[in-house]
Structures are given as structure tokens and as C-alpha cells.
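Visitor: No sequence on hand, only this structure:
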């Protein structure tokens, strides 16, 4: 999952509950085995799941679903094919959240189905309800009939009026971190991987897509729109990659194996913005081995999507806020594509190992950007992210600054510190690359993807694999103590490689000249600035400015009302802190139109600091809430509630 190349913390506590298989590795020389790791059971304990995968594992999921836009629910059944590891086990324990269970049956050895006793425990606000099914015969398959809640944390329902086309309602899922359990009863932990099929009924004017191949046929033309759809995912995935979307969707190809699903009015501009996708796939294959998911399609979601992107295999979900007309934000595509290797192919086993997904992916993303758009752009993006890390790492959140987060630290799996799992994780890999040399480190990383392909692993397993295939193989370059300092200590080691940007140096000089003498950057220079340079220009400003100073910048650059969410994310908080009320009207429109947490939460957090700002935040949220995803709603509600509960000064 990517909040974007320019991200803030993920650590917003969500009110509702709270933001990646199977076949053998390809033939070839396998790196040294690292079987002598900690016991698998110890590695795979997931404190955010009720499931007991050491006793029984789901190996296949068959869904029968009916999408009901009027009731805002999904009705259906989930048939779980089971692998009984403990022959003495007589219970199947699943994760659910706000599901109405209608019936549970098990397949007998003679092929007939029988009713099974079950109990649904009281709900925990983070984990949901444990579903315990009595299976004295250790049934090969168990089927649960259920209905989702209209308030399911992993689903968003939009009326037709909330879509771009205004004709057809829209529904989409967001299963990461532990929201799959709100629309399917299953073992909702990344340590369990399963294949799946799905048969979905929907209104006839609605196209349905999933993180799977559309059956029959694989051309993804989108011509078949009859309200009856079937899907197949032959590669086993963890639950957080289970995904569905439904609405007025059409498909337009980018290449033979990639294309865009979007509303008819948006598909052309999306294809134009993402035109480099096939080249990105080829670039990553050259670096780290073949793309193993057959197709790489993208679903462009409404602006209410709470994240930048979600790496659902075969069907990346994307925010439209990255479409700015100049491809300056397509590193988001590079990030979600990179997850096809780091995350979807080799997956973290629990949320406390999140850096294995996001940190490795962020490193790969930067390598893709460097290869395609040059080192200068890759360096700018690194600088922005590391500046944000410096501001986010504080004395109060040191326990969340270690890559290897201790068990029990994450009360909610959505509470990972973004700068740790994304930026520090990527920085760690850059440190290793520089010490071992790019050629040898690339070979190591490619071997890592092959060795652990279609597996879920822990930080301990990564550590042991790196010891055998890097530290011991190339002695004298990195000590175990240096390696472990990155994993287990807070902050960033003093010898971390530093990145500079000559283009940012020029931006810094232009900003200083304006602050010192009111001299705006020369038009012939600023006209060529990219999104990254404008972001750096604003981020380097003092905490507050005089309103007249912001008015001067607005007159020159029209920041207020900008269609670029990355600029708006920086400009509006500065305007609020500085008392620049002239931005309020456009600020409110931005918060109403966009539901992406990374872009809007900084502004909400500034607004609630003053009585007038809190009033504007509440008024704006009341208008925006019907179009927000439950995850975003929870973040905003928590921010407002905490501000109202704080003692007045």
C-alpha cells in the first residue's frame, strides 16, 4: 500500500476498527538455505488474528456473492477448503467483524453437507468477533453463509451522485490491514495464503472486478456486462489482498498485459498518465526477475479512496489524486507495481514485520524511478521522504521507530509508524546496497524474491537469510552489529547514507531570497519546477508566515485551489497556521472532494487547534462524511474528538 511518494504517518487511530503463494521458485541456482531459523510457530504468531493456523489452514476460498447497492451489503457464502495440520483439532477459528452469520455447514466424507455448531464471540473494537466452528469430523470444507454490515470497515458504498459519471453507484473494498474480515469470514492474517474463486451477482449496469482473473477469457475487455461475473485467482494470496470493486467501469489497455479500469469519463486521462506502466514492469523484471501475476491492471477509484494505492494482485487500486497531467506522481505506480515482488510475492507474516512489505517496496520503487526517470528525480523523492522522517521521529514514538517492532506494541495494526516501515526500511536497503555494491546487492535481492516466493516470512527469517547470503558471503563489509542496529534500534544510524539534490539546493536558494527580500523565483526557472520542487519549496517555509506573504505567493502561483493534492497537502496547513483565511473556501472544497487520508489529515489536524478552525473542520466534515471511506471517517472523527476533549488553554 502506498500513501504516496510524499507520505505522512500511518499512525491515525481509526474509530471503527482502527492503512501482500504457492508455486515453487523458478528453476536456477537457489541461494543458501536458512532453515535454521526460529521455530515457524513462533514466527507466525499474529496477535491481530483469532485464527489458529498451526492447527488448520485455509488453502482455498470459494465465494458466492450478491452485491446489494440499496441495502449497502454483500450477501453470500464463503466455502473454505481446509488443511488440518493438527489431527487432534476439532475447531475452526475464523476472524469476522460485524458479519451476520446465517448458517455454517461442513462437507462430510461422503460428499454430503451437515450443519455445524458455531459461536460468535462479543466484538472487540479492533479485532472484531471470533467465530468458533465445531468441526469434530475435521471437515475438508466448511461453508459459512453471511451478510455484511452496511458499515463494514472494509467496504465503501458510494451513491451515483458521489461518482464522476453520476449514473451508477460504486462499491470497493480495502482489506489491508485487517478489514477483509468485515466482508468475508476467514483467517485474516498475512501468515495464511489461499487461492480463491468467486461468483458475483450485481445489477446489470454494473461491472465487477476483483484481484483475480475474469472468467471466462483473459482479455479483460470489459464488454461482458450482464451482472453475472466469475473470477479465479490461481496464485495463493494473503487475506489483505482480497479485493472487489463494482461500478460503471470500462477498460482501456496500455499493453498486452496491463490496462486501466475506470469510469468512462476518467479512463482516457488515466491511461495517458500511466502510459509508462509496461516499461516499469519490464524494468523491474530486469532487476528482480519475472512478473508472476499474469496481468497488471489498475482500477481508478473515486477520490474518496483513503490511500494512494493498494497493491491487490492483478488489480492495483489507485487514487485519482495522482493524475496531475505531467506524470510527476507516477512513482505511486512504481510503488504498487514493486509490491508484486515485495509484499505480494514475499509477504510479511504479521503487522509488526510491515517494513518487509513497505520498506523493501519503497527501495524497489526508487530503483524503478531512477532507471526510468533518472537519478536526479529519485534523489529528490528520497530527500522529501527523509525530511518527513526527521519531523515524524520524536522522543514520544521511539518504540515505533525500530524496524523489528516488539509484539504487543501495535495495539491496532493500522498504527505502524509510516516513516519507519516505508522510509527507514528503504534507507536500510540503500545502506546495504552501498556497502555491498549494487551488483551484488541486486543479486541478493533477486535471490531473496526467488527463495521466499509465495511465502509469508518474519523479520527473523529475513535476518537469517541476509546473514547467510550477504554478511557471511561478503565478510568485512557490514558487521552483524551494524545490521542489527538498523533492525532493532530506534532512529536512523549515524552512518546512514545521505542523499542530496542539486535541484533542491536551487529551490532552497530561491526560497531564502524570497524570505529575505521578497524576491520571487525567476519565472523561467520556476516554470520548469516539478511537483517535487514545489513541495520542497513549501515544506521549507517557516512554521508560519504573514497572511500578506501567503497572498503574494498565491497571486504568483495560485496555490489555493490547486488541483495537485501533494501541493494542497502542504499549502493548506501552512495557510491555517498562518491565519490566511482567504484559503478557507477552497480548503473546505478540497476536504470535501478528497478522502485520501495522507492528503487531508494534515489540514484537519491544523484546523482543530483553534476554536474557529475546529468549527470549520466540523462543518466541512459534516458535508464530506457521506463520501468518505470508513477508514478516513474514523481518522477525522478521532482528530475532532481529541481536540474537543483537550483542556482549554
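Guide: Structure's in. What do you need? Here the structure is a predicted model, which means the values were calculated and not measured.
Visitor: okay, CA-based contacts and neighbour counts for the rest of this
Guide: Will do.
Visitor: by contact count, what packs against the helix or strand where residue 365 lies?
Guide: Taking DSSP states H and E as the definition, residue 365 sits inside helix 355-373. Judged by 3 or more Cα pairs under 8 Å, 6 or more residues apart in numbering; DSSP states H and E, helix 355-373 is in contact with helix 277-288, helix 331-338, strand 346-348, helix 375-392, helix 425-436.
Visitor: rerun at 10 Å
Guide: Contacts defined by 3 or more Cα pairs under 10 Å, 6 or more residues apart in numbering; DSSP states H and E place helix 355-373 against helix 277-288, helix 331-338, strand 346-348, helix 375-392, helix 418, helix 425-436, helix 459-466.
Visitor: Dump the ones you listed to CSV, plus mean neighbour count.
Guide: Formatted as CSV, those follow (neighbours: other Cα atoms under 10 Å):
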stretch, mean neighbour count
helix 277-288, 18
helix 331-338, 28
strand 346-348, 27
helix 375-392, 19
helix 418, 27
helix 425-436, 20
helix 459-466, 19
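Visitor: Contact partners for residue 97?
Guide: Residue 97 makes contacts with 17, 123-131, 148-149, 152-154, 178-185, as judged by Cα atoms under 10 Å, 6 or more residues apart in numbering.
Visitor: Among the residues you listed, name the buried ones.
Guide: 17, 126-131, 148-149, 152-154, 178-185 (16 or more other Cα atoms under 10 Å).
Visitor: the strands in the stretch 501-649 of the chain, which residues?
Guide: Applying DSSP state E, counting those that start in this stretch to the stretch 501-649 of the chain gives no strands.
Visitor: quick check: angle from the helix holding residue 365 to helix 277-288?
Guide: Going by axes from the mean of the first three to the mean of the last three Cα atoms, to 10 degrees, helix 355-373 is angled at 120 degrees with respect to helix 277-288.
Visitor: Quick check: closest non-adjacent residue to residue 182.
Guide: residue 97 (4.5 Å; Cα to Cα, 6 or more residues apart in numbering).
Visitor: for the stretch 51-200 of the chain, what spans make up the strands?
Guide: For the stretch 51-200 of the chain, the strands defined by DSSP E, counting those that start in this stretch occupy 56-68, 73-84, 91-96, 100-107, 113-115, 118-120, 129-134, 141-147, 155-158, 170-173, 193-201.
Visitor: Tell me which of the ones you listed sits nearest to residue 212.
Guide: Among the strands of the stretch 51-200 of the chain, the nearest to residue 212 by Cα to Cα is strand 193-201 (8.1 Å).
Visitor: Which helix or strand lies directly C-terminal to that closest one?
Guide: Criterion used, DSSP H and E; the element after strand 193-201 is strand 207-210.
Visitor: for that following strand, packing partners?
Guide: Looks like strand 207-210 contacts strand 170-173, strand 193-201, strand 228-238, strand 244-247, strand 315-318 (3+ Cα pairs under 10 Å, 6+ apart).
Visitor: another one to put next to it:
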């Protein structure tokens, strides 16, 4: 082989090694110094104290030393640290630790002296009742009314509120856990959960695949379990268990469809935990056990794209993870794209396009009120809390970017690229720069003159959407709009075959000057105020606020009190806050509702309702 070819091959090999080496990004949202000392394995012991609304226990870490540092840096937020110990010569010995200053977003750094030879460190600690990553529900706030309920939400940087931890997605770790609960309660985690009906009060978990801190999850309550298939089960309170198992019956088929497109499912089981209505998100992709809002149990399987989304994270996000929260689009944009491909594979192109179009409308709505810098995919966060910039931008703009690449390179080529991407970066955390290098080498350079790096840079680093971005439209929605125009002129709606997506498009696109008479006529004909589909009810109640449609006010009150999902309640509070009378009423409702809201939902609602106080 000639010298130029040798050098070329050597350069390619070096590039491959660099691209596939787990990145240890400088994370502005973590005090951890993982380039010095990292913690690849966690042994966790916790006791769940519902009376005190606390977790008490210890976190033991294996230490991986990368230089001569004698200190370990961890993230905490409101944790009470009792003591720290080192394992030296098979004996646990006390060691010194210090706590940094409190930062409003990041919490406090915990600095532990680890010497030069210790292989493990142990921290004894407890949480506080206000931990941002935990919610404690009284028996009265659950469906069964007999037992309390507790669950975590660690993403993006809330794991540090219930575990002293290196809380950066750049670090992945395995973990074992022992959890003790009061009698009669079942504990589950993002790990291997038993399907047994026994409730011994002590539970043991193992997560053998390395995951970032934000994917460590826990819940405990009066749970039952129902299997859907040999590797899929549903955990839930008994009142909703059977309905949820029916609603999510397509999950095994979703797994099979995704494996066919993007390679094997690498997490053994895929179970679902249906949480109380206070859960602040639609879902959370905790590996092996996705946390799911009960608001998607609609009785007609019309909202199960959310299940497809959380499942898709098993490839994009959990398997290949953003290295910092600036890179969130690497998780959510890819996941939104894969979700839509799953829905197309199972339910056809028409439904997939309707969901694309609804997402596109949501993106435009978000971008209309966001400052331009917050519409960039690789967003500059500084030390703003990552919660503050979750929007449709990383989800839908990221999805549109991948749709653009699919259109330019062809589906077969782009699918091959994604399948290889998930394989090459499996169980790694990567940065946007790392992705760009990989994209250039594995796709752009192999198909020259198709997409330029300048175009990639525009998508990732410029605000807004490129002029040639996909703009999904649905023929079904065109027909809905035609019916809308006839109805507004006094005609009838033929809605017998309408899906939830068509109803949402109809309500969201009604003219804002719609008359009170037409609001009443629509409600009388279709009982929208009383809709039990939470997405349709949300769209209708939002319009009712804008139009001061008083017959919906009692339903709006009950909706805001009964649901804690951010996506569904925060836009309603935002609309209510626009007029003095509605703002006064909304504050009164919020004071009744907030005890049932997760801390994250409380924070968002209060920023809307008390912005000037």
C-alpha cells in the first residue's frame, strides 16, 4: 500500500476512534469533574418514609480515576448529607467533605476527599420534602384513597435532589438498588422489575446497561401489574390497569417495527408505569420502565403515539444520549422522527402525516413567542435551568431536520445511516459536534452534492427554520378545513370517521372571531365541553378561555384541578393570565390545585400567574 493510502487509512482509523470514544463534555449544568474522577457504578440503598416525605439511605460509588485528583465532585440539591466514607483495605473509614454555595438552578456541589487509593466512596444522606425530583401524594390524592404514592422525575437535572450524584448526561453508570417501603406498597425502578404480586417491603433492582443519571427513576405505591406480552407489562393503580393494558396493546408490535428499522432492542424488557394524573409530562423514557401519564388512556388508542415516542427513546436518547443539555435535540429530535416512523409502520402514512402536521403547528406556535436564540437546535443555555428551554424546538425542528435529510438522501439510504448510527454510538453520550463529524463522514461525504455542511450548520446553529424546511400538510386536514367553512356558514359536520387528530386540527384552526352562537352550537352538537379525551378537551377549553365561553368554566375548573400534565394545564393558565378577571380566577383555582401538582408544574404555573409579583 502506498504511503498516501496508509496515511489516509490511519487518519480514518483515528477519526473512527475519536468519534466512537465516549465524550466527556464540559457540562455547564453539573459540578462533576468526570475528566478527573468518575463514578461508573452506583449501589443505592433507600428507605421510603411517607410520613416525613423523605428518602433516607446511602449511595456507594465505584471510583474511576483519570488523573491524580484526590477529590470527588458530586451534584446535590437540598440534600442533607450526614457523612461520607471511603473503602480502604476493606474497611469503611470516615472522610472529609465540603459543600459549595447554593446556586438557584444547579444546587450545591459536594466535594469529598478520596485520597489516592480508595476504590469506593459512600455517602449517607436524606432528601427533603421539597425535593424537586420527587412528588409525594397522600392517599386522598390517589385513585384508591388508601395508600400514598411517590415517584421521581430526574430529567434534566433533578436526580441530584434525591441522590448525591454526578448529574451530567455525559457520564453513564450501571446501578444496583435496595428499596424499603411500608407494608402493602410496591416499589419499582428504571431497572429489572419483578412481576410478582408479592409485596415484601424490600425490593432489589439491577440496571446492567450504563445509563446517565437523569434516567434513574423510582416509584412506590399501591400498584398492580398486568402482562401484555412476554417482555411487556403495565404497572398501574388497579382502577386504570385493565384499561391501560388494552390501550397499550400495540406496544409489542411497536418494538418489532422499530427493531426492523433500526436494530435490536437492547434493554431486555419494556414495561410501562401509569402514574397518577399529577405526573407533569406525557411520558418519561426511563429505561425498562417508561413513566406514562394517565391522560393518554383515552379508550380508543388515539393517543398512543406517546408510547411510540417513549419507546423510540430506547434507541435515541437512552442508547445514544445527548452529552449536555445544549444537545437535547440529539435525544428529542431523533426520537420524534423515530416515533413518527413507528406510527407510519403500524398505522399508515395518513396518520403519520397528520401527526407531523399537528407537531409542525405546535412548533410554529412556540417559535412565535420564543426569542430567536431559543429557536436554535444546539441552543446556548449558559447556566439557565434546562427546564426553562424545553419547547417544541428540539422535538419538532429536530424531527424536521431528519425528515429533510431523509428526503434528500432517500429513505433506504437514510435508514441505513440511522441504523449504523445507533450501533456505532450504542451506550454512549455524544455532542452536537460529534454528530456533525459522523454525519459528514458517513452520509454527506459518501453522497456528495446532495446536502452541504453549510446547510447542516444552518439547521443546527441558526434560529428559525430554513426556507426549504419540510412543511407537513395533511389531505385529511384540508378536508376538515373545507367542512369547517361549510359549518361556519350554517352547514353540518360529518365527523363520524374523524380521528382525534382531525378534531384537534378543527378546534385549533377555528377562527378566533367565532361567534358565541357558533360556540354554543358546536358544543351542543358534539358535547366538547364534556369530552373525556384530554387532548380534545384541552384544545376546546383553550378556545373557551379566549372566547369567554362561560358554559365551559366549570369543566375548566375541574380539568385544571384534576390534571397536572404541564402540556395540558400550562397553556390554559397562560391564556387565563391575559386578562385581569381571568387571572384572578386562575389564581384561585391554582391555589386549590397546586397541592396535587408536581413541583415542576407548580414552577411553570407560578411563572405564568405571578410573573409580576
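Guide: Noted; the coordinates are in hand. Since we're looking at a predicted model, the values are computed, not measured.
Visitor: ok, the contacts of residue 97 of the first structure in the second structure, which still hold?
Guide: Retained in the second structure by both residues aligned by TM-score structural alignment, their matches' Cα atoms under 10 Å are the following of those: 123-131, 148-149, 152-154, 178-185.
Visitor: Residue in the second structure paired with the residue nearest to residue 182 of the first structure?
Guide: Matched by TM-score structural alignment, residue 97 of the first structure corresponds to residue 77 in the second structure.
Visitor: and the gap between its match and residue 106 of the second structure?
Guide: 7 Å (Cα to Cα, to the nearest Å).
Visitor: Need the overlap of contacts for those two.
Guide: 157-158, 160.
Visitor: For stretch 231-244 of the second structure, buried residues please.
Guide: With burial defined by 16+ other Cα under 10 Å, the residues of stretch 231-244 of the second structure counted as buried are 232-237, 240-241, 244.
Visitor: In the first structure, what range does that stretch match?
Guide: Against the first structure, stretch 231-244 of the second structure falls on residues 257-270 (TM-score structural alignment).
Visitor: and the matching stretch, how far from the chain's centre?
Guide: The chain centroid and the centroid of stretch 257-270 of the first structure are separated by 20 Å under Cα atoms, centre = their mean, to the nearest Å.
Visitor: tell me the contacts of the residue positioned nearest the centre of the second structure?
Guide: Note on the second structure: the residue nearest the mean C-alpha position is residue 284, at 4.4 Å, using Cα atoms, centre = their mean. By Cα under 10 Å, 6+ apart, residue 284 of the second structure lies in contact with 153-155, 215, 217, 272-273, 290-293, 306-307, 309-311, 313.
Visitor: Please pull up the equivalent of it in the first structure.
Guide: So, by TM-score structural alignment, residue 284 of the second structure is matched to residue 310.
Visitor: and its match, how far is that from residue 72 of the first structure?
Guide: From residue 310 of the first structure to residue 72 of the first structure the distance is 22 Å (Cα to Cα).
Visitor: With residue 581 of the first structure instead?
Guide: 39 Å.
Visitor: Comparing those two, which residue is more hemmed in?
Guide: Counted by other Cα atoms under 10 Å, residue 581 of the first structure and residue 72 do not tie: residue 72 has more neighbours, with 19 against 11.
Visitor: my guess is the more buried one meets residue 157, correct?
Guide: Yes. Counting by Cα atoms under 10 Å, residue 72 of the first structure touches residue 157, with 6.3 Å between them.
Visitor: which residues do the two both contact?
Guide: 150-151, 171.
Visitor: From residue 99 of the first structure, how far off is residue 185 of the first structure?
Guide: To residue 99 of the first structure, residue 185 of the first structure is 8 Å away according to Cα to Cα.
Visitor: For residue 633 of the first structure, which non-adjacent residue is closest in space?
Guide: Per Cα to Cα, 6+ apart, closest to residue 633 of the first structure is residue 625, 6.5 Å.
Visitor: any idea what residue 326 of the second structure aligns with in the first structure?
Guide: Checking TM-score structural alignment: residue 326 of the second structure goes with residue 352.
Visitor: Name the SS class of that match, please.
Guide: Under the three-state scheme (DSSP: H, G, I helix; E, B strand; the rest coil), residue 352 of the first structure adopts helix.
Visitor: Now do the SS call for the residue nearest to it when sequence neighbours are not counted.
Guide: Nearest non-adjacent residue to residue 352 of the first structure, counting by Cα to Cα, 6+ apart: residue 405, 5.2 Å away. Here residue 405 of the first structure is recorded as coil under three-state DSSP.
Visitor: Surely residue 405 of the first structure touches residue 486?
Guide: No. Judged on Cα under 10 Å, residue 405 of the first structure makes no contact with residue 486 at a distance of 11.8 Å.
Visitor: what residues are up against residue 499 of the first structure?
Guide: 378-383, 386.
Visitor: on that earlier part again, shared neighbours of residue 185 and residue 99 of the first structure, anything?
Guide: 131, 145-146, 148.
Visitor: per the alignment, residue 292 of the first structure corresponds to what in the second structure?
Guide: Per TM-score structural alignment, the equivalent position to residue 292 of the first structure in the second structure is residue 266.
Visitor: give me the number of residues near that match?
Guide: 15.
Visitor: give me every residue that touches it.
Guide: 209, 259, 288, 314-315, 319, 426-427.
Visitor: Out of those, who's the most crowded?
Guide: Going by other Cα under 10 Å, residue 315 tops the contacts of residue 266 of the second structure with 29 neighbours.
Visitor: Can you tell me what it aligns to in the first structure?
Guide: Match for residue 315 of the second structure (TM-score structural alignment): residue 341.
Visitor: Distance check, that match against residue 284 of the first structure.
Guide: From residue 341 of the first structure to residue 284 of the first structure the distance is 9 Å (Cα to Cα).
Visitor: what residues do the two have in common as contacts?
Guide: 290-291, 364.
Visitor: With neighbour count as added columns, please give the residues you listed in a markdown table.
Guide: Supplementary listing: these in a markdown table, determined by neighbours: other Cα under 10 Å:
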| residue | neighbour count |
| --- | --- |
| 290 | 17 |
| 291 | 18 |
| 364 | 26 |
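Visitor: with those residues in mind, which one is nearest to residue 642 of the first structure?
Guide: residue 364 (37.5 Å).
Visitor: now that closest one: how far from residue 606 of the first structure?
Guide: According to Cα to Cα, residue 364 of the first structure stands 33 Å off from residue 606 of the first structure.
Visitor: what's the answer for residue 492 of the first structure, then?
Guide: The value you get for residue 492 of the first structure to residue 606 of the first structure, if Cα to Cα is used, is 28 Å.
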